[in-house]
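K.L.:
Below is the sequence, then the predicted model.
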Amino acid sequence: MNFKSKLPNVGTTIFSVMSGLATKHHAINLSQGFPDFDSDQKLIDFVSRAMNSGYNHYAPMLGNLELREAIAKKFELLYNTSYHPENEITVTAGATQAIFTIISTFIKPNDEVIIFRPAYDSYQPNIELNGGKAVSVQLQASNNFKVDWNDVKGKITSRTKMIIINTPHNPTGSVFSKEDMLQLENLTRNTSIIVLSDEVYEHMIYDGETHQSACLFPELKLRTFVVASFCKTFHNTGWRIGYCCAPKELMQEFVKVHQFNVFCIHHPTQKGIADYMQEPRHYLDLSDFYQKKRNLFLNLIKDSRFKFTPSKGTYFQVLDYSNITNENDVGFAKRLTIESGIASIPLSVFNTNYLDNKVLRFCFAKTEDTLKRATDILNSI
């Protein structure tokens, strides 16, 4: 009997491997992307109050209406654009569920989906699970991971059904510019290509840059799902709550799968977040909050042997270790964890043919004490 799934044997994720090593060897874990500090107590109190106020049964399938209205107001405030809360916004079990459902809704066998590598690790398995083919565009570390749009153009065929973008970009910390988004809008004009815009780090963008959401570009917005995450924004990755926005015609198709996947999301959490979002500063101040952490991390290692270009977004920083050793990034990351007591993520596992640029990803969503202890180790290497 054959009990194998439709997925290829992708094995244990690098996140599980590195976090497992960090736990086993009591290392500082800067590998997996989670804060080591708590959510705002006010948000926790709002969720508790919602539980005690009776929000303990099914939420509407698309999500608590107050939360959808708060999301709509956020888009109006930040991007001067609108999504209708009744039929263009759906609350999801984290951004990952939204991504899975979008791909499952539209991708059929032999459809092609363009992804940019290094790519978040769920994209390709989700595509292949639905019979599609992931077509990779490799971003180059030597070019600060900027997109070569001629390369993208050359990858578009009659089978291209979707393009997945991620800005700010995990794992590199790069961001798409306005010109990037205009290029994407131009390439998809007069096609039936759907765009999945993974924007979970939209509120973590630095040095005066402006997040170029796909919804800012009218033609692009008409074919795009914008995916976002409250888990990343409000420091509670274990809550698994996010959302996606899209024009009504696209969202109607999404909901056909969503209703038989999770149906609805934890109700009191939705109500609590809806109340918390009434104060926009709770997300507007996030860039300054994380830029200070990035600056502290980089200032503390400025005299180390690692090379870097400051991250433009996310709460990740890529460090080039080519001045230290020529060993492959997976081996070096494991050795740092076991021998030096600090865990990171090697980027080659996200690249085409495991391209090794001698760079590691470190998460700086940590307390000042954690960052100081981590940088003491990095400075000693």
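P.N.:
Yep, it's here.

K.L.:
CA atoms for contacts and neighbours, from now on please.
P.N.:
Fine.

K.L.:
Could you list the residues in contact with stretch 201-212?
P.N.:
Residues from elsewhere that reach stretch 201-212, judged by C-alpha atoms under 8 Å, 6 or more residues apart in numbering: 167-169, 175-178, 181, 213, 228-229, 232-233, 283-284, 286-288, 290-291, 311-315.

K.L.:
May I see the buried residues of that stretch?
P.N.:
For stretch 201-212, a neighbour-count test (16 or more other C-alpha atoms under 10 Å) marks 201, 202, 203, 204, 205, 206, 211, 212 as buried.

K.L.:
all strands of this structure, in order?
P.N.:
Taking DSSP state E to define them, one finds strands in the chain at 28-29, 89-92, 112-117, 133-138, 160-166, 194-198, 224-229, 242-245, 316-320, 342-343, 345-346, 359-363.

K.L.:
What is the distance between the second one and the centre of its chain?
P.N.:
Meaning strand 89-92. 16 Å (C-alpha atoms, centre = their mean, to the nearest Å).

K.L.:
second one coming, line it up with the first:
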Amino acid sequence: MSLPRQMDLSNKLSRQLSGIPRSGIRDFFELVIGRSDVISLGVGEPDKPTPWPIREAAIRSLEKGQTSYTSNLGLESLRVAISEYVAGQFRVTYDPKTEILVTVGVSEALDLAFRAVLDPGDEVIYHQPCYVSYGPSITMAYGVPVPVNTRLEDNFALRAEDVEKAITPKTKVIALNFPTNPTGAIEPPEELEKIAQLCVKHDLLCFTDEIYSELLYDGGQHKSIVEFPGMRERTVLLHGFSKAFAMTGWRLGYACAPAVLREAMMKIHQYCMLCAPIMSQVAALEALHQGTTVIEPMRQSYEERRNFVVRRLNEMGLSCFNPGGAFYVFPDVSSTGLSGRDFALKLLEEKSVAVVPGNAFGPTGEKCVRCCYATAPDLLVKAMDGMEEFVKSRKVA
């Protein structure tokens, strides 16, 4: 009796997935899992656990048996607190009953926003280098990604004139993320205002990912595009708790949007996720009550680490601008004669220091690597020492 022919599942996969790469961040993360000898500057995650008052709130909720579903929209008390927090942080008000949706991280909120508005062939303009999920998320929503390059000479800020050149009759959305992952760039308010004017002029939607907005340095004050005239009615503001509150594993985000857009996003959310975990929502509520009490000490610590890392990188000959926010640096490693990918692989092999190749964030990052400095200070010192030794051994004339 002959054995049945093995089924070829590759031809059963969605054509929409063809060409979508694995996350370059996660590929390198997989390389270091289980290796106790590696100092990782790879994954964008705070080195400290979630502050104790936030964890304690979740523990108390579990002890009370709060393990049920919540409303699809999220706990009403949390939505009220989000409304108050956003009003203070972004100077824009949203109705917690009709304009706020609690999601499973900002990643889900971004996916919902794209799927809620895009039809096949609709174009989305976004800036590169950028977080790895933007292009794939647009593609999986049947949209067309239209990246606009940012440049080191502009401190990786997005120029409105470059955005305008990319606008076509098919453009539906402009997506922004400032401060930016992977560069730490911030957008000058004058450029942000010009982009807002382009959105109004061309009747475009705007999705703005504000996940790093609390982490600004050198006395910087955050400005969101949603604050400009004509933008609240066409903007989906995306935010969450992962970075500023050190709550990455809680997977809790939110979207603030006009009621029609919020309702469209909720329809998708209720079928694919139902609701965010109740214990994460309770923890997030406590995080908002704590506010700057828990954020500010971490922000100050990151600023000190940024200063140290930028200085060390420039001293060893890796050109690195001083980022205004987030917790990443994006040095140019071409002086070593290596691409960003080769630099990352060899640095991991020879010095057990993990960084992410810059091309994981788009082809404009080919000569760079991303280093996350939300790492324990003593480990940052060791990582910079190892990197300096590596750079000296590879330096070309």
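P.N.:
The structure has been received and is ready for your questions. In this text, all values refer to a predicted model and were calculated from it rather than measured experimentally.

K.L.:
could the strands of the first structure be laid out in CSV, adding distance to residue 269 of the first structure and mean neighbour count?
P.N.:
Formatted as CSV, those follow (distance: least, C-alpha to C-alpha, whole Å; neighbours: other C-alpha atoms under 10 Å):
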stretch, distance to residue 269 of the first structure, mean neighbour count
strand 28-29, 27, 23
strand 89-92, 11, 28
strand 112-117, 32, 24
strand 133-138, 34, 21
strand 160-166, 26, 22
strand 194-198, 22, 24
strand 224-229, 13, 26
strand 242-245, 11, 26
strand 316-320, 27, 23
strand 342-343, 31, 29
strand 345-346, 31, 28
strand 359-363, 26, 25
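
K.L.:
hmm, back to that, which ones among the contacts of stretch 201-212 of the first structure map onto helices?
P.N.:
Taking DSSP state H, the ones among the contacts of stretch 201-212 of the first structure that sit in helices are 178, 181, 232, 233, 283, 284, 286, 287, 288, 290, 291.

K.L.:
Let me have those residues in a markdown table, extended by neighbour count and distance to residue 107 of the first structure.
P.N.:
Putting those into a markdown table (neighbours: other C-alpha atoms under 10 Å; distance: C-alpha to C-alpha, whole Å) gives the following:
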| residue | neighbour count | distance to residue 107 of the first structure |
| --- | --- | --- |
| 178 | 16 | 28 |
| 181 | 18 | 23 |
| 232 | 27 | 27 |
| 233 | 19 | 29 |
| 283 | 17 | 33 |
| 284 | 14 | 35 |
| 286 | 16 | 35 |
| 287 | 21 | 35 |
| 288 | 16 | 38 |
| 290 | 22 | 36 |
| 291 | 21 | 37 |
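
K.L.:
which residues touch stretch 200-208 of the second structure?
P.N.:
110, 113, 171-178, 198-199, 224-225, 230-231, 234-238.

K.L.:
circling back: of the strands of the first structure, which approaches residue 53 of the first structure most closely?
P.N.:
strand 89-92 (20.7 Å; C-alpha to C-alpha).

K.L.:
The first structure: which residue goes with residue 132 of the second structure?
P.N.:
Under the alignment by TM-score structural alignment, residue 132 of the second structure pairs with residue 121 in the first structure.

K.L.:
so what corresponds to residue 180 of the first structure in the second structure?
P.N.:
Match for residue 180 of the first structure (TM-score structural alignment): residue 191.

K.L.:
dump the residue contacts of that match.
P.N.:
Taking C-alpha under 8 Å, 6+ apart as the criterion, residue 191 of the second structure is in contact with 158, 159, 160.

K.L.:
ok, the last one - contacts?
P.N.:
Spelled out, it's residue 160 of the second structure. Residue 160 of the second structure sits next to 191, 192, 194, 195 when contact means C-alpha under 8 Å, 6+ apart.

K.L.:
Distance to residue 85 of the second structure for these - can I get that in CSV?
P.N.:
Formatted as CSV, the contacts of residue 160 of the second structure follow (distance: C-alpha to C-alpha, whole Å):
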residue, distance to residue 85 of the second structure
191, 25
192, 22
194, 26
195, 25
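
K.L.:
any idea which of those is closest to residue 316 of the second structure?
P.N.:
Closest to residue 316 of the second structure, out of all of these and judged by C-alpha to C-alpha, is residue 191, at 32.8 Å.

K.L.:
and that closest one, how far is that from residue 161 of the second structure?
P.N.:
Residue 191 of the second structure is 9 Å from residue 161 of the second structure, where distance means C-alpha to C-alpha, to the nearest Å.

K.L.:
again, but for residue 308 of the second structure
P.N.:
Noted for residue 308 of the second structure: a distance of 34 Å to residue 161 of the second structure, by C-alpha to C-alpha.

K.L.:
try residue 295 of the second structure
P.N.:
To residue 161 of the second structure, residue 295 of the second structure is 35 Å away according to C-alpha to C-alpha.

K.L.:
same question, residue 223 of the second structure
P.N.:
Distance, residue 223 of the second structure to residue 161 of the second structure, by C-alpha to C-alpha: 20 Å.

K.L.:
circling back to that earlier point, got CSV for the ones in helices among the contacts of stretch 201-212 of the first structure, with distance to residue 4 of the first structure too?
P.N.:
Shown next, in CSV, are these (distance: C-alpha to C-alpha, whole Å):
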residue, distance to residue 4 of the first structure
178, 44
181, 40
232, 33
233, 36
283, 43
284, 46
286, 43
287, 44
288, 47
290, 42
291, 45
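
K.L.:
and of these, the nearest to residue 348 of the first structure?
P.N.:
residue 232 (23.8 Å).

K.L.:
That closest one pairs with which position in the second structure?
P.N.:
Alignment note (TM-score structural alignment): residue 232 of the first structure maps to residue 243 of the second structure.

K.L.:
cool, and residue 28 of the first structure?
P.N.:
Superposed on the second structure with TM-score structural alignment, residue 28 of the first structure falls opposite residue 39.
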